[in-house]
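> need coordinates for the below:
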Amino acid sequence: MQARSRSIHLSVHIHKNPAAMAERAAHILAAACEEAVAERGVFKIALSGGQTPIPLFRLLAAHDWADRLPWDKITFFWVDERCVGPDHPESNYGLARREMLSHLPVTHFFRMRGELDPVKAATMYEEQIRADFNIGPNEIPRFDFMLLGVGDDGHTGSIFPNSPALLERKRLVIDQYVPERKADRLTLTLPVLNNSRCCMFLVTGKEKHAVLSKTLNLLDEPTLPAQFVRPAVGDLIWVVDEAAATGE
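I've put the predicted structure just below:
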């Protein structure tokens, strides 16, 4: 077997506004999907929540884009979830359903069950991933695409600064209480993110400039969760607006 390179294939795309970002992100996602379907017959993507991906979700659900992707060959997972029901306003699954999935012929998706006991929900989701990827107890799934965001504190997914999740190396999915948010969360772990073929961050707003600058400095010793997202063999893509890039 060929040894895996530790080099990072990093690219940064700066656009005037979130609408232009969404267009760029859609083209990147579509290219990754085309390659995955051609090589493996399926495209496996994990989505994040928050406000930043909404323009992308809406674009993909719009008429111009809805016919471009083979939705029957795409399987959706989630990077993280709030421990609420699917109809709750804060549900990451609910957001994706309202803004995109309900408008498309999507048939393959596996949501994190935030309405269940967090420990049980994390275990169930890990079991679901292992079954879908057909991997053993010591293997890490290789997603085709991770759609990520970053908070102004440097968190990504539901991996927050100083979280035990930063040290997790065996589990695929963990539950944790996040003191900063006074809430329980479910999240994929760093080994899963870093085994992906592509991790794409979407970042908007001048308040993200400081954390963006720190995270993009690959020579800096990682301290923030987003800095630890460095795919071992894959692409690391940042699509940002001018406000985040310049701080103005």
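
> please make it C-alpha for all contacts and neighbour counts, starting now.
Will do.

> A helix includes Glu35, no?
Yes - looking at Glu35 with DSSP: H, G, I helix; E, B strand; the rest coil, it is inside a helix.

> pretty sure Trp65 is touching Phe57, no?
No - with contact defined as C-alpha atoms under 8 Å, Trp65 does not count as touching Phe57 (10.4 Å).

> neighbour count winner among those two?
Each of Trp65 and Phe57 has its neighbours counted (other C-alpha atoms under 10 Å); Phe57 has more, 19 against 15.

> separation between the more buried one and Ala25?
Using C-alpha to C-alpha, to the nearest Å, one gets 10 Å for the distance from Phe57 to Ala25.

> and for Ala183?
30 Å.

> now do Leu10
15 Å.

> likewise Asp175?
Taking C-alpha to C-alpha, one finds Asp175 at 29 Å from Ala25.

> and the helices in this structure?
With DSSP state H as the criterion, the chain has helices at 18-40, 54-61, 63-66, 92-99, 118-133, 190-193, 209-216, 242-246.

> another sequence for comparison is provided below:
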Amino acid sequence: MAEDLIHRYATAEDVAKAVADAFVAFTTECIKQTETCVVAISGGTTPNALFELLNTEEYRKKVDWENIYFLWVDERFVPHSDPDNNFHRAKERLFGNLGCSCHFYPVPTNNGTVEEAAAAYEKEVRTVLNACEKTELDLVLLGLGDDGHTASLFPKSSVLQEQDHIVVAVKDGKVWNRVTMTFPLLTSAKHVWFTVVGDSKAAALARVFRQRRDYADESWQDRIGRVLPGAVLTQDTVEWYVDEAASAGN
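A predicted model of the protein is given here:
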């Protein structure tokens, strides 16, 4: 049965610091054990704050950048130069400022179609995992939308049922076409951390926690379509980093 380990903090800034500290400790231990660490990151408020923290002198020197491989959980199908592109935001806050060897693999959204970008990124993800001699992601950092979506897996989306591909195009999400990792890949990840901050997320978080309790004995495949996407994952332990505003009443 999956267990939810909930870390509560007063503010969003406290959440970002806690995740930064945990990230340093986790990646250090993972590299010690397996020589590399493959991390899938998402966009959003807390990841952006995390990137800014990791770019400070205090944290930059603690991270073994050369042995971490960064992938993107999902991406909006807009060019890397677009401010709405998740990689664009991450590059501004972290990856464009690192003066050392760092492995990062953004979704190729500058050319072609969203379907072509998804197909290319699926190959990229498999290549990175093979190069690190791994079959699963070591760590996935996820957020939660106010509608209960995670990654770019939205309620009632046709891609929720995807079983054959680990990365797909999303054309029925919000605002943009997107590329996203799918549940077959996310559910196989060794570790999953959610970061959820702000009172706008409180209702969705409460519903997700309730559904995770109600469907605790169900497989992730059986949960799809019966719960919000944020309640699907079934790792032995799923960690939640939340602030007081988001966790009010939970």
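
> closest one to Phe228 of the first structure among the helices of the first structure?
helix 190-193 (7.4 Å; C-alpha to C-alpha).

> how about that closest one, aligned to which bit of the second structure?
Using TM-score structural alignment, helix 190-193 of the first structure corresponds to residues 183-186 of the second structure.

> who touches the matching stretch?
Glu136, Leu137, Val140, Leu160, Glu162, Gln163, His165, Ile166, Leu233 (C-alpha atoms under 8 Å, 6 or more residues apart in numbering).

> same question for stretch 23-42 of the first structure.
Phe43, Leu56, Leu59, Leu60, Arg68, Leu69, Lys73, Ile74, Thr75, Asp144, Phe145, Val239.

> now intersect the residues you listed with the strands, please.
Counted as lying in strands by DSSP state E, out of these, are Phe43, Ile74, Thr75, Phe145, Val239.

> give the buried residues for stretch 208-224 of the first structure.
Lys208, His209, Ala210, Val211, Leu212, Lys214, Thr215, Leu224 (16 or more other C-alpha atoms under 10 Å).

> tell me, stretch 117-130 of the second structure lands on which residues of the first structure?
Aligning stretch 117-130 of the second structure against the first structure (TM-score structural alignment) gives residues 121-134.

> what residues sit buried inside the matching stretch?
Neighbour-count burial for stretch 121-134 of the first structure, with 16+ other C-alpha under 10 Å as criterion, is recorded at Ala121, Ala122, Met124, Tyr125, Glu126, Glu127, Ile129, Arg130.

> Throw those into TSV and include distance to Leu104 of the first structure, thanks.
As requested, those are exported to TSV (distance: C-alpha to C-alpha, whole Å):
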residue	distance to Leu104 of the first structure
Ala121	27
Ala122	27
Met124	26
Tyr125	24
Glu126	26
Glu127	27
Ile129	23
Arg130	26
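
> determine which two of those residues are furthest apart.
Ala121 and Arg130, at 14.3 Å, using C-alpha to C-alpha across those.

> tally of neighbours for the equivalent of Glu90 of the first structure over in the second structure?
Here Glu90 of the first structure is matched to Asp84 in the second structure, going by TM-score structural alignment. Neighbour count of Asp84 of the second structure, defined by other C-alpha under 10 Å: 16.

> wait, Asp84 of the second structure sits on Arg76?
Yes - contact between Asp84 of the second structure and Arg76 holds when scored by C-alpha under 8 Å: they sit 7.3 Å apart.

> what's the neighbour count on Asp117 of the first structure?
There are 12 residues near Asp117 of the first structure, going by other C-alpha under 10 Å.
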